[in-house]
Every structure is written in C-alpha cells, then in structure tokens.
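Asks: Okay, here's the prediction I keep looking at, along with the sequence it came from:
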Amino acid sequence: MEPTNNAAERALRQSVNQRKNSLDVQSANGAVCRSRLLTATTTLRQQGRDIWQVLEQAWIAHHRGGVMPSLLPDH
C-alpha cells in the first residue's frame, strides 16, 4: 500500500496488512470477531490506551457478567 498522509488510511494500514498476510477466517462468526478486534485495537491505538489491558477487562467482564469497558475516550 502506498504511503499517504490521510489519517484514516494510516490508521487502517496495519490491519489491512495483517489480514492480507494471514490465513483468511473460516466462518462468518470468525469474520465478525476479526472485524471487531481490528476496530477495537485501531481505536485504542489511536487513543494511546493499552490494548491488552482493555481486552483483559472485556474478557473478565464477559465471564463475570460485568460491564464491558468503553472504547470512547475518557474525556
């Protein structure tokens, strides 16, 4: 992909390259999961937040029936 100054394209570049370089998903549920993970990680990266910490919080909330962490900035 040709470098550009477009912020939206720069934000997606890593995700697009990762998808191209890996094996494709095997199911519709896998495609939805990958799409949601890429959206979340791109959003968190732009906000400068710790991706693994938020994913861990989401995992714990899911298994304990708690409140999911928000992707909205903490302004």
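Replies: Perfect, thanks for sending it.

Asks: From here on, just use CA atoms for contacts and neighbour counts.
Replies: OK.

Asks: Just the buried positions in the longest helix anywhere in the chain, please.
Replies: Counting residues, the longest helix in the chain under DSSP state H turns out to be helix 28-47. When neighbours are counted by 16 or more other Cα atoms under 10 Å, the buried residues of helix 28-47 are found to be R34, L38, A40, T41, T42, T43, L44.

Asks: Then stretch 45-57?
Replies: Buried residues in stretch 45-57 (16+ other Cα under 10 Å): I51, V54, L55.

Asks: can you list those in a markdown table and add secondary structure and distance to A7?
Replies: Shown next, in a markdown table, are the buried residues of stretch 45-57 (DSSP: H, G, I helix; E, B strand; the rest coil; distance: Cα to Cα, whole Å):
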| residue | secondary structure | distance to A7 |
| --- | --- | --- |
| I51 | helix | 20 |
| V54 | helix | 23 |
| L55 | helix | 24 |
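
Asks: Comparison target, given below:
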Amino acid sequence: MLTEPAVLTRPLGELPTTYVKCLLDGPEPNDTLSALLTSERWRLTTTATGHWPMFSQPDELARLLAAEAS
C-alpha cells in the first residue's frame, strides 16, 4: 500500500528518468515536467495513447520500457 511518501536521496532532476508522455492526454508536458526535462539525466519519449497505456497499448508500453532499460 502506498501510504508513505518517497524519500529522495538527491534532487528529482538528478535521477536518471525516462518520462513517457501519452499524447492523447495533450501534446506537451506541464511546466514542472518541462523544467525537469532540461536535465541531462531525463529523457522524453512519447506514445500515441491516453493516460493508461498499460491497458490500451500494453505491448507497445512493454517494448518502450524494455528499450529504455537496456
């Protein structure tokens, strides 16, 4: 159960991250995410689905996550 807040050991922008933008939720990340995406540790990737790609495009999401993990 997710009841405890996450405790980060360094600023969020310094963590290696791939942000998956679901394009049917709107074309651009919000301002907070746009700022984080300027970090050299963050990468943006997109998919042509709504907010729940694990239901609407599970194979595409799995492929994308596997590619990012390698």
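Replies: The structure has been received and is ready for your questions. Nothing here was measured: the structure is a model prediction, and the numbers come from that model.

Asks: Report the TM-score for the pair.
Replies: Aligned and superposed, the two chains score 0.28 in TM-score terms (TM-score structural alignment, normalised by the length of the second structure); 35 aligned residues with a Cα RMSD of 3.6 Å.

Asks: Check the gap between T32 of the second structure and W42 of the second structure for me.
Replies: 13 Å (Cα to Cα, to the nearest Å).

Asks: More neighbours: which of those two?
Replies: Counted by other Cα atoms under 10 Å, T32 of the second structure and W42 do not tie: W42 has more neighbours, with 17 against 8.

Asks: Just give the closest residue to the more buried one, not the sequence neighbours.
Replies: Of all residues not flanking W42 of the second structure in the chain, T17 sits nearest, at 4.8 Å (Cα to Cα, 6 or more residues apart in numbering).

Asks: Name the residues that touch the helix ranked longest in the second structure?
Replies: Of all segments of type helix in the second structure, defined using DSSP H, the longest is helix 58-69. Applying Cα atoms under 8 Å, 6 or more residues apart in numbering, the external contacts of helix 58-69 of the second structure come out as T18, P53, M54.

Asks: Now do the contacts for the second one.
Replies: Neighbour list for P53 of the second structure: C22, L61 [criterion: Cα under 8 Å, 6+ apart].

Asks: and with 7 Å instead?
Replies: Residues counted as contacts of P53 of the second structure (Cα atoms under 7 Å, 6 or more residues apart in numbering) are L61.
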